[in-house]
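Engineer: Generate a structure from the sequence data that follows.
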Amino acid sequence: MEQREAAQDFFGGRPHLRTDFLVKPEGELRYIETTALVPDIKNWRTFDVIGVTEKDLGGTVFDRLVCLARLRAAMDAGGCEAVPIHVFGGLDPVFTLLYFMCGAEIFDGLSWLKYAYHDDVAMHPDAARILNFQIDHRPDRADQLRHFANLAYLARMKRRMQIWASDAARFEELGPHHVVLRGIYDLVMAEREKGV
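Structural biologist: This is a model prediction of the structure:
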């Protein structure tokens, strides 16, 4: 609650700004505890976006996904269904799809600059050059091609996410790893229900 009040005070004097409230673990907690946030969530409607960092969601991938899914469910129940969740640091192809499936809608990160997106995963740029048979390209030229290819991939991934959002039964739209993604999604949703 103190975090939220401080953020509202800060943004209150700056009505020309869009607001992204970054939720952090309370007190001595290492990770965000959704149940502790529930009583205050109705007050989050004043923000344009609710932000979280990957590392604050939990210690394992599963914990992060469950925390995110519970946060989305709590926000929806608390009247914040129109407020998107922003995952800071989450722009890996696999993680982005899972975070989206669990309720996040805004993503950022530097992986598109650091890695090569190939076969729907992020990998070392040199490995992608080998798989793309670009072994004779100068590094600067290879980096340009990789950045353009990554941006094109992100546009395709956005379209996949839009299709899945319009019909959540169409897991195949999520790409070649859709069977694994669906299995993880089903596990997360079952666990989410235990804690909400």
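Engineer: CA atoms for contacts and neighbours, from now on please.
Structural biologist: Noted.
Engineer: Give me the secondary structure label for residue 122.
Structural biologist: Classification of residue 122 using DSSP: H, G, I helix; E, B strand; the rest coil returns strand.
Engineer: what's the distance between the helix or strand containing residue 51 and the middle of its chain?
Structural biologist: Assigned by DSSP states H and E, residue 51 belongs to strand 49-53. Computed by Cα atoms, centre = their mean, to the nearest Å, the chain-centroid distance of strand 49-53 equals 9 Å.
Engineer: Skip ahead from that strand and say which helix or strand is next.
Structural biologist: helix 54-57.
Engineer: can you list the residues that contact that next one?
Structural biologist: 24-25, 30-32, 63-65, 67-68, 87-90 (Cα atoms under 8 Å, 6 or more residues apart in numbering).
Engineer: What subset of those residues is buried?
Structural biologist: 24-25, 31-32, 64-65, 67-68, 87-90 (16 or more other Cα atoms under 10 Å).
Engineer: how close does the residue of the chain positioned farthest from its centre get to residue 193?
Structural biologist: Going by Cα atoms, centre = their mean, the residue of the chain most distant from its centre is residue 136, 35.4 Å out. Distance of residue 136 to residue 193, given as Cα to Cα, to the nearest Å: 52 Å.
Engineer: Please apply the same query to residue 9.
Structural biologist: Taking Cα to Cα, one finds residue 9 at 34 Å from residue 193.
Engineer: What of residue 187?
Structural biologist: 10 Å.
Engineer: What segments of this protein are strands?
Structural biologist: Applying DSSP state E to the chain gives strands spanning 20-22, 49-53, 85-88, 106-107, 116-118, 121-123.
Engineer: Give me the contact list for the last one.
Structural biologist: Applying Cα under 8 Å, 6+ apart, the contact partners of strand 121-123 are 92-94, 111, 115-117.
Engineer: Please generate a structure for the following sequence too, so the two can be compared:
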Amino acid sequence: MQDLARSTELKLPSGMTITTPLLVPSFSSKGFKVNRDGLSEVNEPLKTATEILTESMLVSAYDLFHGYLIVEEYPTELVFVDSGGYETGDSHDFSAVWRHNHEVKQWTEEELHEVLSGFPDHIDTVIVNFDHGALRRPVKEQIEAAKLFFSRYPNRIHDFILKPETNGQQYIQMESVLKHINDISEFHVIGVTEKELGNSLLKRMENIALIRNELDKIDVSAPIHVFGSLDPITSCLYFLSGAEIFDGLTWLRYSYLNGNAIYNQNFGATQIGINARDSKVQAKAIVDNVYYLQNLQLQMKSFQAKGDFSSFKYNAEFFKEAYDSLCAQLGGRY
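Structural biologist: Below you'll find the model as predicted:
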């Protein structure tokens, strides 16, 4: 079996290129309080992070449309505009610790088009096809609907998100995915949500590897994007399995320290002091997390270039053991 970890050059509409792997800080109203003025409290960390974000970020079209998120100026080279499926669904990602009840407002495909049509042309943008928490259909229909959707945006990067086929299914149906791999390969980026990849970490790694290997067989380099995974451990494991783009809200909820995601208050106590105000702890955690992700991204690129697990500053032996388990799980199929 060939090495799964890889780095891809994405040519942006502006003519510039950006190189994967990408660890993409995300902003979403889901799980956060909405203030009396109708703004999500996630706007505060957005203001803090805007000063240091440079490469990529993700925002939800649903939040932009309903005014939960206000972005005066995008600071990054590349902006991912998510389709609103996360905000309109019942499920939270694995990192969710704050689950404030939120009203799910109307969200239609035409409203998504309204957001995308008004998005500044000069910003290099990755757009995700329409997704709603209540929308389920066969993979073939998902592909056809996405092609039609993306046809309106020839100057954007198209990120096709695979979903379960029926309301009773928790996970994407791998048999259907692999059956339609040639059609799926027509998109610039292929997306999957972490929670819908499988019922264990190893199974999720295996399914990423299966998709990656089938794409390789037909010489398609489109990167795999794992929605909802952005932490020092699982992002690396999915990278070793063949994924290249990772986004999520973990960086807003926890602090990254020494290869782990830890409770913010523990981070503040050990790294600043027990007399530090909560607001100061939160601001420092946001800034430090951005720098941590930038450094981890460099470690991933180093591993891809050298194939040496010591490229990872933390958890190197664990990553090697997990990768060996993945190879054993895949067996001699490749």
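Engineer: Superposed, how do the two chains score by TM?
Structural biologist: With the length set by TM-score structural alignment, normalised by the length of the first structure, the two chains reach a TM-score of 0.92; 194 aligned residues with a Cα RMSD of 1.7 Å.
Engineer: still on that earlier bit, could the strands of the first structure be laid out in CSV, adding distance to residue 42 of the first structure?
Structural biologist: CSV is the format used below for the strands of the first structure (distance: least, Cα to Cα, whole Å):
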stretch, distance to residue 42 of the first structure
strand 20-22, 14
strand 49-53, 12
strand 85-88, 15
strand 106-107, 21
strand 116-118, 39
strand 121-123, 37
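Engineer: For residue 5 of the first structure, which of the ones you listed is the nearest?
Structural biologist: Of all these, it is strand 20-22 that lies closest to residue 5 of the first structure, at 10.3 Å by Cα to Cα.
Engineer: what sits up against the closest one?
Structural biologist: So strand 20-22 of the first structure is contacted by 4, 7, 47-53 (Cα under 8 Å, 6+ apart).
Engineer: For residue 225 of the second structure, give me its contacts.
Structural biologist: Residues counted as contacts of residue 225 of the second structure (Cα under 8 Å, 6+ apart) are 189-192, 243-246.
Engineer: Highest neighbour count among those?
Structural biologist: Counting neighbours by other Cα atoms under 10 Å, residue 243 leads the contacts of residue 225 of the second structure with 31 neighbours.
Engineer: what's the closest non-adjacent residue to the equivalent of it over in the first structure?
Structural biologist: Under the alignment (TM-score structural alignment), residue 243 of the second structure maps onto residue 104 of the first structure. Using Cα to Cα, 6 or more residues apart in numbering and skipping residues adjacent in sequence, the residue nearest residue 104 of the first structure is residue 85, 4.7 Å away.
Engineer: just checking, the one you found touches residue 103?
Structural biologist: Yes - Residue 85 of the first structure is within contact range of residue 103, at 7.1 Å (criterion: Cα atoms under 8 Å).
Engineer: Comparing those two, which residue is more hemmed in?
Structural biologist: Taking other Cα under 10 Å, residue 85 of the first structure and residue 103 do not tie; residue 85 has more neighbours (26 against 19).
Engineer: tell me, what's touching residue 85 and residue 103 of the first structure both at once?
Structural biologist: Joint contacts of residue 85 of the first structure and residue 103 (Cα under 8 Å, 6+ apart) are residue 72.
Engineer: in the first structure, which helix has the most residues?
Structural biologist: Ranked by residue count under DSSP state H, the longest helix found in the first structure is helix 139-166.
Engineer: The second structure: matching residues for that one?
Structural biologist: Going by TM-score structural alignment, helix 139-166 of the first structure sits over residues 278-305 in the second structure.
Engineer: Then stretch 65-77 of the first structure?
Structural biologist: Stretch 65-77 of the first structure corresponds to residues 205-217 in the second structure, going by TM-score structural alignment.
Engineer: That stretch vs the first structure, average offset?
Structural biologist: Stretch 205-217 of the second structure differs from its equivalent in the first structure by a mean of 1.2 Å after superposition (mean Cα distance after the TM-score superposition for the first structure).
Engineer: So for stretch 126-139 of the second structure, first residue to last residue, what's the gap.
Structural biologist: OK, stretch 126-139 of the second structure end separation, Cα to Cα: 21 Å.
Engineer: if we can go back for a sec, mind checking which of the contacts of helix 54-57 of the first structure land in helices?
Structural biologist: Using DSSP H, those in helices are 63-65, 67-68.
Engineer: between those residues, which is nearest residue 179 of the first structure?
Structural biologist: Looking across these and measuring by Cα to Cα, the closest to residue 179 of the first structure is residue 65, at 16.9 Å.
Engineer: Go ahead and confirm residue 87 of the second structure touches residue 62.
Structural biologist: Yes - between residue 87 of the second structure and residue 62 there is a contact at 7.2 Å, judged by Cα under 8 Å.
Engineer: quick one: residue 124 of the second structure and residue 56 touch, right?
Structural biologist: No - using Cα under 8 Å, residue 124 of the second structure is not in contact with residue 56, being 9.9 Å away.
Engineer: what's the neighbour count on the alignment partner in the second structure of residue 5 of the first structure?
Structural biologist: Residue 5 of the first structure maps onto residue 144 in the second structure when the alignment is built from TM-score structural alignment. Neighbours of residue 144 of the second structure under the rule other Cα under 10 Å: 12.
Engineer: Out of the strands of the first structure, which gets nearest to residue 142 of the first structure?
Structural biologist: That would be strand 116-118 among those, by Cα to Cα, at 10.3 Å.
Engineer: Can you give the contact residues for that closest one?
Structural biologist: For strand 116-118 of the first structure, contacts defined as Cα under 8 Å, 6+ apart pick out 93, 122-125, 128, 146-147, 149-150, 153.
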